[in-house]
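# Coordinates only, no sequence provided:
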């Protein structure tokens, strides 16, 4: 298939209209299959997916090394097309506990040095702080990445999960390609202030959580038990009555999917794609089968009537439960 491309903002790179999020390949959603993960990255590149997203704190470097292995073993013509988006700054201990974020300039440059080594590349295409460090002005963090751009170690600067004021301050410091933030049928908070700010400034969006950690995939049942290492074991949207309510939204969406000859996941992805050419959904497919399903969303055209029916079935703010546990919600500048 031929995958269309989109530009990440007015200053960012041209990438495939769907990106591949690699976090889940390192066990963030339970046990992962490394060989299958590598094959999935290869299949994505072969299909024309160019944007690969990772983070230095995903299983503490494991994910970067996995992506590095996948790139190293891919045919050169595919490897050269890859656009690497890397998040940095999250601090964790050996048990996996979250300890905060470090956006100091010296730390930024150190994180980048380790990421370049683990990925086995000579530059990072888009480098972004994973969250806002409340103790470091965003101008200092972005300024440090800008110095990496000047030296050729980084090509573009991105942001993640920050609000309008921080976006404006960052953009006044250096060109910003895109904001990575959760955006899905049941996570639409960015529509109020963040998305208008981005569009005013010519900054793109890489949308993660498009399937809401599988809630909108139609592959999870109410009796599903999540492993202790699975993010969803602690996510408010997957607990008790919240979980049952959210799955009922999927039931409503399934009827529309059947009418369109599509899966629920494809409709959820197609809806995000239809929200603007400045938005690139990042799909967390861990297997070639799920990747193939996700890519099928590119063949779906949603007209005004379809979009209205989808939003009637799953209204804004229809989800039960916050998208993160309280301690993590408190770390989101985008939610303030």
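Received, thanks. It should be emphasised that the depicted structure is a prediction, and the values quoted were computed from it without experimental measurement. Numbering: from 1, shown residues only.
# from here on, contacts and neighbour counts on C-alpha atoms
Will do.
# Tell me, how many residues neighbour residue 150?
11 (other C-alpha atoms under 10 Å).
# Now for it: which residues touch it?
Listed by C-alpha atoms under 8 Å, 6 or more residues apart in numbering, the contact set of residue 150 is empty.
# pretty sure residue 88 is touching residue 129, no?
Yes. Using C-alpha atoms under 8 Å, residue 88 is in contact with residue 129, at 5.0 Å.
# of those two, who's got more company?
For residue 88 and residue 129, the more surrounded residue by other C-alpha under 10 Å is residue 129, and the numbers stand at 27 against 24.
# Report all helices and strands that the longest helix along the chain contacts.
In terms of residue count, the longest helix belonging to the chain (DSSP state H) is helix 240-260. With contacts taken as 3 or more C-alpha pairs under 8 Å, 6 or more residues apart in numbering; DSSP states H and E, helix 240-260 sits against helix 264-273, helix 304-313.
# the inter-axis angle of it versus helix 264-273?
Calculated by axes from the mean of the first three to the mean of the last three C-alpha atoms, to 10 degrees, helix 240-260 forms an angle of 90 degrees with helix 264-273.
# Identify all contacting residues around helix 240-260.
So helix 240-260 is contacted by 215-216, 218, 221-222, 236-237, 263-264, 266-267, 309-310, 313-314, 319-321 (C-alpha under 8 Å, 6+ apart).
# what's the distance between residue 47 and residue 25?
19 Å (C-alpha to C-alpha, to the nearest Å).
# Tell me which of these two has more neighbours.
residue 25 (30 against 16).
# who's in contact with that one?
32-34, 37, 63, 286.
# any idea where the strands of the chain begin and end?
5-7, 14-16, 19-21, 51-55, 83-88, 90-92, 98-101, 124-129, 154-160, 178-182, 204-208, 279-283 (DSSP state E).
# Tell me which of the ones you listed approaches residue 304 most closely.
Proximity to residue 304 (C-alpha to C-alpha) singles out strand 279-283 among the strands of the chain, at 18.2 Å.
# Which neighbouring elements make contact with that closest one?
Partner elements for strand 279-283 (3+ C-alpha pairs under 8 Å, 6+ apart): strand 19-21, strand 204-208, helix 264-273.
# alright, now check it against this:
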């Protein structure tokens, strides 16, 4: 389904894509069989990963997911071929998310799964890239995860008060010590990525990439491809909107982080949701859901891309995995992209002043 061979070079996204003879959905896709290599060091992960944030951080449902249910869902994901799991030191109270993931994977061969975690966050949830903080936080993560190493460690946000070269220099030492295998960045600008990569190869950059968030396509993605850096797409379902989770801003639960997202606010939601509704007839014609269609669009952006949708539902997990069977022609990809031009979604991705890639 996807081309293989040399690392992706900077080029048009469309030229990265295959042209299947017939656009269709393979209904028998129930497991992740494909792999993708991230970065020049060829960090191999499942073609689709699993984002663990929704279990206990930022997103809120009527009933919080219990640790037992979260563990069962992670193990279900592994049985479906998912091997790449994404967590963070600040998900849940006192690292509960990492602790849960460690328990879930404790009975699975360590070499068969890839654990990614994020850190570099200090007091008041502010970025802290000081070498001392980064080192101590990784040591704490290893204990919570119950492992000797993490496969991929991301700086969750960039601390503009600390030279990125200093932070990555400390991470490089921890790679040499065997405590982390690969280094990643999240919400980093193209310039920051280039500076970091000059110190040590960056395996992956985590970005919010979906039809609902295409800002990174201007500079960040071209830089990743210039350097051979892999791309991990978080929120590939547009914080749930592309999957039809919310029909209006009032549907978002009180206390949920998404109530603070400008593009999901009363001011912008209806206009943005009207765009999402354009996916309905296309999805119906292909025999899939709007969420699967949107996720397939991300999968078709190149062989260097790994989306990490999250869910607390076994049903939605199966739907996400099945999206790998949705094949899109070149014309369909262009059509979907034209419905969501860069900059067409009204309102910001985060509240004003948040440490996003535009600010480093």
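The structure has been received and is ready for your questions. What you see is a predicted model, and the numbers here were worked out from it, not measured in a lab.
# thinking again about what came up before, pick the most buried one from the helices and strands packed on helix 240-260 of structure 1.
Burial of these is given as mean neighbour count (mean count of other C-alpha atoms under 10 Å); helix 264-273 ranks first at a mean of 24.
# Just the buried positions in stretch 322-336 of structure 1, please.
323-324, 331-334 (16 or more other C-alpha atoms under 10 Å).
# Revised request: answer the last question for stretch 222-239 of structure 1.
230-233, 235-239.
# Quick one: map residue 199 of structure 2 onto structure 1.
Taking TM-score structural alignment, residue 199 of structure 2 has residue 173 as its aligned residue in structure 1.
# What is the burial count for its match?
15.
# OK, contacts around the spatially most central residue of structure 1?
The centre of structure 1 sits closest to residue 208, judged by C-alpha atoms, centre = their mean, with a distance of 3.0 Å. Residues counted as contacts of residue 208 of structure 1 (C-alpha under 8 Å, 6+ apart) are 21, 180-184, 281-283.
# What lines up with residue 240 of structure 1 in structure 2?
Using TM-score structural alignment, residue 240 of structure 1 pairs with residue 266 in structure 2.
# if I look at the residue of structure 1 most remote from its centre, how far off is residue 302 of structure 1?
In terms of distance from the mean C-alpha position of structure 1, residue 259 ranks first, at 28.5 Å (C-alpha atoms, centre = their mean). As judged by C-alpha to C-alpha, residue 259 of structure 1 and residue 302 of structure 1 stand 12 Å apart.
# what stretch of structure 1 does stretch 319-333 of structure 2 fall on?
Going by TM-score structural alignment: stretch 319-333 of structure 2 matches residues 293-307.
# contacting residues around that stretch?
3, 18, 262, 265-267, 269-271, 274, 283, 285.
# swap in stretch 29-38 of structure 1?
24-26, 66-67, 69-70, 226-232, 286-288.
# buried sites along it?
29-30, 34, 37-38.
# same check, this time on stretch 286-294 of structure 1
286-288, 290-291, 294.
# Repeat that for stretch 43-53 of structure 1.
Applying 16+ other C-alpha under 10 Å to stretch 43-53 of structure 1 flags 43-53 as buried.
# just curious, which of those is nearest to residue 133 of structure 1?
Nearest to residue 133 of structure 1 among these, with distances taken as C-alpha to C-alpha, is residue 53, at 20.9 Å.
# contacting residues for the residue mapped onto that closest one from structure 2?
Alignment note (TM-score structural alignment): residue 53 of structure 1 maps to residue 86 of structure 2. Neighbouring residues of residue 86 of structure 2 by C-alpha under 8 Å, 6+ apart: 49-53, 115-117, 308.
# Next, format the residues you listed as a markdown table and append neighbour count and distance to residue 163 of structure 2.
A markdown table is the format used below for the contacts of residue 86 of structure 2 (neighbours: other C-alpha atoms under 10 Å; distance: C-alpha to C-alpha, whole Å):
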| residue | neighbour count | distance to residue 163 of structure 2 |
| --- | --- | --- |
| 49 | 27 | 31 |
| 50 | 24 | 31 |
| 51 | 22 | 29 |
| 52 | 24 | 30 |
| 53 | 21 | 28 |
| 115 | 23 | 27 |
| 116 | 22 | 23 |
| 117 | 24 | 21 |
| 308 | 26 | 29 |
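# Return the distance of residue 285 of structure 1 relative to residue 260 of structure 1.
22 Å.
# likewise residue 69 of structure 1?
In terms of C-alpha to C-alpha, residue 69 of structure 1 sits 38 Å off from residue 260 of structure 1.
# residue contacts, the equivalent of residue 187 of structure 1 over in structure 2?
Aligning on TM-score structural alignment places residue 187 of structure 1 opposite residue 213 in structure 2. Shown in contact with residue 213 of structure 2 (C-alpha under 8 Å, 6+ apart): 238, 342, 345, 349.
# Tell me the counterpart of the second one in structure 1.
Under the alignment (TM-score structural alignment), residue 342 of structure 2 maps onto residue 316 of structure 1.
# count of neighbours near that match?
15.
# quick revisit: so which of residue 285 and residue 260 of structure 1 has more stuff around it?
Between residue 285 of structure 1 and residue 260, counted using other C-alpha under 10 Å, the more crowded position is residue 285 (23 against 15).
# Give the closest residue to that one in space, chain neighbours not counted.
residue 291 (5.2 Å; C-alpha to C-alpha, 6 or more residues apart in numbering).
# same deal with residue 63 of structure 1?
Closest to residue 63 of structure 1 by C-alpha to C-alpha, 6+ apart is residue 26, at 5.5 Å.
# Residue 339 of structure 2 too?
residue 275 (7.1 Å).
# How about residue 133 of structure 2?
residue 120 (6.9 Å).
# And residue 342 of structure 2, by the same measure?
residue 214 (5.4 Å).
# neighbours of the one you found, just the number please.
18.
# Would you mind measuring from it to residue 45 of structure 2?
23 Å.
# what sits against the closest residue in space to residue 287 of structure 1 that isn't next to it in sequence?
Excluding the flanking residues, the one nearest residue 287 of structure 1 by C-alpha to C-alpha, 6+ apart is residue 40, at 5.5 Å. With contacts defined as C-alpha under 8 Å, 6+ apart, the neighbours of residue 40 of structure 1 are 285-288, 291.
# go on, residue 323 of structure 1?
187, 235-237, 329.
# Let's see that with 10 Å instead.
182, 186-187, 209, 212-213, 235-238, 329 (C-alpha atoms under 10 Å, 6 or more residues apart in numbering).
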